[in-house]
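[1] my questions are about this predicted structure, shown below with the sequence.
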Amino acid sequence: MALNNYSRLYTQDDSLPAAQAMLIGSGLSEEDLRKPFVGICSTGFEGNTCNMHLDQLADQVKQGVREQGLVGLRFNTIGISDGITNGTPGMRYSLVSREIIADSIEAMAGAHNYDALACVVGCDKNMPGSMMAMARLNRPALMVYGGTIRGGSYKGQQLNIVSCFEAYGQKLQGQISEEDYRGIIRNACPGPGACGGMYTANTMAAAIETLGLSVPFSSSAPAESAEKQAECRSTGGYLHRLLELDLKPRDILVREAFENAMVVTTVLGGSTNAVLHLIAIAHAAGVRLTLQDFQAVSNRTPVLADLKPSGKYLMEDLSARGGVPAVLKTLLAEGLLYGDLPTVTGQTLAENLADVAPLGPEQDVLRPRSRPIKADGHIQMLYGNLAPRGAVAKITGKEGLQFAGPAIVFNSEEGVNEGITAGRIRAGHVVVIRYVGPKGGPGMPEMLKPTAALIGAGLGDKVALITDGRFSGGTHGFVIGHVCPEAYDGGPLALVQDGDEIVIDAARNTLEVLVTDELLDLRRRAWQRPVPPVTQGVLLKYLRTVSDASHGCITDLAEDYVSEPPTPARARLV
């Protein structure tokens, strides 16, 4: 069976001599032109710990591909650092970059007819972007995660990237010295790798390993480990097998696989950004995934992992105890996962885990199901007169399940940060940050800086925060994001005024402002859409094409997609 079904268009067609001449001129031999071509995409760049090492890992992947008799062809796409851009106007580009990454990988692999694809990725939007491209192209492919960073330490305090944001709030309140503030910054990120807690990068890596599009241990092997190097070298063998089996992403990304990924995201206490990204990946794979699907999983799935930001441990601690495969084996034994689903190894999820030991009572990173951190999921979908099309709450149980208080309203992230500095926010407030949604931002920036500053200021458990923006996986506290419709589209969040009583009830999954419909209608008639925040470039393109958060902030939403029925479960491909 021919394995070069796509590249042969260029390499074996006598009417395309220029294509063959350019390939030979790039260093390939005529023998190479008869081999399958593997596109190896890296999101590596030097200015970010999450991505600084990815080009070197991609070189290892290329070596492993060569050893399998395949032709590996390296190319790069962008990566935007969430940690660096958070709290600045640059953060508007972060979610936009997911679409750029997906589009550019699709364009490169599609234009150059690569027979298979390996994506070496690190930061938050790199992973879903690469997955969307793989699903669109639907030819043999897998993802290599760059791995998690080591934890930092300063004066006996365990550190990670969120420690820096919280230290800023402590500094504002005079709780730490300038020397200690700088000491935390210097020691929080001791080397390469993605942010170390169960933040968005590690959440998505674990979800994607569960989906079956990366090899076992990829999501939990640390960036600087020998295991990560070995994984990269082994990628060629897996790609060769995928080509032989003609096993493609859409064969793997079936509905039950997404259910597995939602379960693991819940059990690990993962980022609310997984809602946006899994919906977007599912859309690219032709699977309909909704907020209601997440809620159904949350209703039946406990939070078991004691991982940061709400818990105690980092991903490197889980790695030392068996990593994500040990979690999957434990959940499989509990009957919480489908085991008979295909993966990029050519085996089923259960077969991959056959020799993996489950997590037992000798550790406390993952609690037993009988003693959960929270009996149901932490990611809750809220609806009401403030969120007719839904909002996403991160409720770990430590904050309680209800919160009510007067609104204090800010029309930008900069406004709320100034409010925190000026001491305007008091215990009992419901902080509203609006016009920071997919269109209003544009780009739906994360509100990590204000939430971390509120925690640092001692208000983390005394206020709630509502926004049409989103939150970092590092956020914790009583927070509700993804409010739909967003304020820029005239959603009810645009009509809230200072002092309005807001009631959040995560037990009843409601989000309400206690204002009469008549008064809201009066305010709506007086409301005017703000002047568009951008006038050109990629942010304007995004503003004009992006869907709402409840549909994953995708930019290729068909007009009839909203009314399509859910995707039925498919037969397992074993």
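    That came in fine, so what should we check first? Numbers count the residues shown, from 1 in each chain.

[2] when you work out contacts or count neighbours from here on, use the C-alpha atoms and nothing else.
    OK.

[3] so Leu511 belongs to a helix, correct?
    No - going by DSSP: H, G, I helix; E, B strand; the rest coil, the assignment for Leu511 is strand, not a helix.

[4] that one: what's it in contact with?
    Going by C-alpha atoms under 8 Å, 6 or more residues apart in numbering, Leu511 touches 382-387, 502-505.

[5] now those residues in TSV, with secondary structure and distance to Pro140?
    Shown next, in TSV, are the contacts of Leu511 (DSSP: H, G, I helix; E, B strand; the rest coil; distance: C-alpha to C-alpha, whole Å):
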residue	secondary structure	distance to Pro140
Leu382	strand	38
Tyr383	strand	40
Gly384	strand	43
Asn385	coil	45
Leu386	coil	44
Ala387	strand	40
Ile502	strand	49
Val503	strand	49
Ile504	strand	45
Asp505	strand	45
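
[6] closest one of those residues to Asn411?
    Asn411 has its nearest neighbour among the contacts of Leu511 in Leu386, at 15.9 Å by C-alpha to C-alpha.

[7] distance of that closest one from Ser153?
    With distances taken as C-alpha to C-alpha, to the nearest Å, Leu386 is found 42 Å from Ser153.

[8] second structure follows, compare the two:
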Amino acid sequence: MKSDKIFKGAKGAPARSLLYGMGYTKEEIDKPLIGIVNAHNEIIAGHIHLDQIAEAAKKGVAMAGGTPIEFPAIGICDGIAMGHEGMKYPLASRELIADSVEAMALAHGFDGLVLIPNCDKIIPGMLMAAARLNIPCVVVSGGPMRAGKYNGENIDFSTIIEKVGTYQKGQISDDELENISRKACPGCGSCSGLFTANSMNCLTEVLGMGLPYNGTAMAHSGERIRLAKYAGMKVMECIEKDIKPLDVLTLDAFKNAITVDMAMAGSTNTVLHLPAIAHEAGIELKLDLFDEISQKTPYLTKLSPSGKHHMEDLHLAGGIPALMKELAKKGLIKEDLITITGLTVGENIENAKIRNRDVIKSVEEPYRSTGGLAILTGNLATDGCVVKESAVADEMLNHKGSAKVFNSEEDAVNAIFQGKIEKGDVVVIRYEGPKGGPGMREMLSPTSAIAGMGLDKDVALLTDGRFSGATRGAAIGHISPEAMEGGLIGLIEDGDIIEIDIPNKKLEVKLSQDEIDRRKEKHIKPEPKVKKGYLARYAKLVTSANTGAVLK
């Protein structure tokens, strides 16, 4: 065991003395030492209950013969950071989380880890650390929130964001806005739609790094507590069987994850996080692979923001195992891959059943024959960009409009609320990429403002930043190269005609090469927005969105 080198024998006496000082017994020290990485805090709804999950995981480790030792991980709430300078930090925090888990695990010689995240960047950050460390690891997330209820209808966090735009139009009162805000998030858990957190929790399960139903079992449930106990037991089994993350995180496992992502139309942020996790596993995931898999994967679920269903509906309908089993009928799932359960993918999903065909469609009668996300290229995105095609109104799948250009998210939101955006416009928000932001802010505020003001079927938004998993409409993000790296998006001017052709995967600005060259000659690159602290260092090291915004 790794911990033996630190705690056993005469050389280990000083380290043992420190554990004795905390009350550990020799019997505990002699067992495998399992780090319980707990992202609990009191600022994220998805994390407020993680202490209960950690306690359950500890019991599982102890029942299976290990010694659980808890340490923390940071977490930022995207919903609270949204729409201001704080949003520069969530994506950048992914690297801090991975680095801190690495530092704690290696400095203290843990034999294995139970990783307990729940929200957007915490999940991929912990998975990146698992791949980097390659010691036995099991992920058990905090689980999804239930949908809210208002006037007899299901609502969620995206509802209240969009209602801000409705309020700005004078269509609802202060009291109604406040009433909706009290109902949208009824309890703990990751926000109830298929936004980034729940997308990544589901894909953790698909990758084989979490137990079945990790993505969908409700946060505040006995089922979630049992899942955590089993996770603690399973990490001990992984030590016994020598199952490590790099045995699980293979190229085929990532292909499975992309397939399920397309079938359920997950958050566009998965196109950032899967390549970043793969990078730590020594695997390159190119955007072409996402598009290739999308073309052959049927779209089987329509969860918020694309549809009316929520995570609880998916869970009751059979969860991710049932979705995977349905996809396996067409040979779209690699079933012989090992997982942290000690079983193969095929064995994990063998007994799964679809219990509600209204929530999970059959491969014979899907919502659509191709996946829910689309990768676009063209002169405006030579290295690619991404859109949640399933959440785009039919009227906007093909769109040609005049550019309205903004150099920050704030400027764009102000223009939207001031009525300066007209039907047919293409809103361009630039210098918000990984380097330019820095931190590639998630822009739910402008997309929700557009939707709340009733323009989501008339106006497109383009950015080198990114969009929330709660976004709907013709919102095209991750444009690469970004403006700060010399991408053509940095040269667009008001009035330029932009053509969007999502079915044919094209994004073009109608400019001649001579005009582009002329603009390049006179273009002056702006000063960095942040010049000190962590974000300044991050901006110097981060790569483009098409590579997962990893650090080099």
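    Yes, it's here. Since this is a predicted model, take the numbers as computed values, not measurements.

[9] and the strands in the stretch 401-550 of the second structure?
    426-429, 460-463, 475-477, 497-501, 506-509 (DSSP state E, counting those that start in this stretch).

[10] quick one: which of those is nearest Gly75 of the second structure?
    strand 475-477 (23.5 Å).

[11] equivalent range in the first structure for that closest one?
    Mapping strand 475-477 of the second structure onto the first structure (TM-score structural alignment) gives residues 479-481.

[12] related to what we said a few turns ago, which of the contacts of Leu511 of the first structure are conserved in the second structure?
    Counting by both residues aligned by TM-score structural alignment, their matches' C-alpha atoms under 8 Å, the second structure reproduces these contacts from the contacts of Leu511 of the first structure: 382-387, 502-505.

[13] residue in the first structure matching Asp242 of the second structure?
    Asp242 of the second structure maps onto Asp246 in the first structure, by TM-score structural alignment.

[14] looking at it, that match is touching Pro140, isn't it?
    Yes - using C-alpha atoms under 8 Å, Asp246 of the first structure makes contact with Pro140 at a distance of 6.6 Å.

[15] the two: who's more crowded?
    Counted by other C-alpha atoms under 10 Å, Asp246 of the first structure and Pro140 do not tie: Pro140 has more neighbours, with 28 against 14.

[16] can you find the partner of that one in the second structure?
    By TM-score structural alignment, Pro140 of the first structure lines up with Pro136.

[17] contacting residues around its match?
    Applying C-alpha under 8 Å, 6+ apart, the residues near Pro136 of the second structure are 111-113, 235, 238-239, 242-245.

[18] so which of those residues comes closest to Asp4 of the second structure?
    Asp111 (9.1 Å).

[19] what about that closest one, neighbour count?
    So Asp111 of the second structure, with other C-alpha under 10 Å, has 24 neighbours.

[20] any idea how far it is from Ile135 of the second structure?
    Asp111 of the second structure is 7 Å from Ile135 of the second structure, by C-alpha to C-alpha.

[21] do the same with Ile349 of the second structure
    Counting by C-alpha to C-alpha - Ile349 of the second structure and Ile135 of the second structure are separated by 25 Å.

[22] out of the two, which sits in the busier spot?
    Per other C-alpha under 10 Å, whichever of Ile349 of the second structure and Ile135 has more neighbours is Ile135, with 24 against 19.

[23] from Arg182 of the second structure, how far out is the more buried one?
    Look at Ile135 of the second structure and Arg182 of the second structure: by C-alpha to C-alpha, they are 43 Å apart.

[24] likewise for Ala131 of the second structure?
    40 Å.

[25] higher neighbour count, those two?
    Ala131 (25 against 14).

[26] and that one, that's in a strand?
    No - counting by three-state DSSP, Ala131 of the second structure is not part of a strand but helix.

[27] hmm, it is touching Ile277, no?
    Yes - counting by C-alpha under 8 Å, Ala131 of the second structure does reach Ile277; the two are 7.2 Å apart.

[28] ok, how many other residues are close to Glu28 of the second structure?
    16.

[29] hang on, isn't it packed against Gly65?
    No - using C-alpha under 8 Å, Glu28 of the second structure is not in contact with Gly65; the gap is 9.2 Å.

[30] in CSV, list the contacts of Leu511 of the first structure along with distance to Thr348 of the first structure and neighbour count.
    Formatted as CSV, the contacts of Leu511 of the first structure follow (distance: C-alpha to C-alpha, whole Å; neighbours: other C-alpha atoms under 10 Å):
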residue, distance to Thr348 of the first structure, neighbour count
Leu382, 35, 27
Tyr383, 37, 22
Gly384, 41, 16
Asn385, 44, 18
Leu386, 43, 27
Ala387, 40, 24
Ile502, 47, 24
Val503, 45, 19
Ile504, 42, 26
Asp505, 40, 17
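
[31] closest to Leu253 of the first structure among those?
    Out of the contacts of Leu511 of the first structure, the member with the shortest distance to Leu253 of the first structure (by C-alpha to C-alpha) is Leu382, at 27.2 Å.

[32] Lys398 of the first structure maps to what in the second structure?
    Lys398 of the first structure maps onto Ala393 in the second structure, by TM-score structural alignment.

[33] neighbours around its match, how many?
    Neighbour tally, Ala393 of the second structure, other C-alpha under 10 Å: 16.

[34] ok, Arg544 of the first structure next?
    Per other C-alpha under 10 Å, the neighbour tally for Arg544 of the first structure reads 13.

[35] what do we get in the second structure for it?
    So, by TM-score structural alignment, Arg544 of the first structure is matched to Lys540.

[36] what is the burial count for the closest residue to its match other than its chain neighbours?
    Leaving aside its sequence neighbours, Lys540 of the second structure sits nearest to Lys435 (C-alpha to C-alpha, 6 or more residues apart in numbering; 7.2 Å). Look at Lys435 of the second structure: counted by other C-alpha under 10 Å, it has 29 neighbours.

[37] how about Lys435 of the second structure, what's its match in the first structure?
    Using TM-score structural alignment, Lys435 of the second structure lines up with Lys439 in the first structure.

[38] quick check: that match vs Leu465 of the first structure, distance?
    In terms of C-alpha to C-alpha, Lys439 of the first structure sits 20 Å off from Leu465 of the first structure.

[39] same question for Glu316 of the first structure.
    30 Å.

[40] my read: the residue nearest to Lys540 of the second structure touches Leu535, true?
    No - using C-alpha under 8 Å, Lys435 of the second structure is not in contact with Leu535, being 9.2 Å away.
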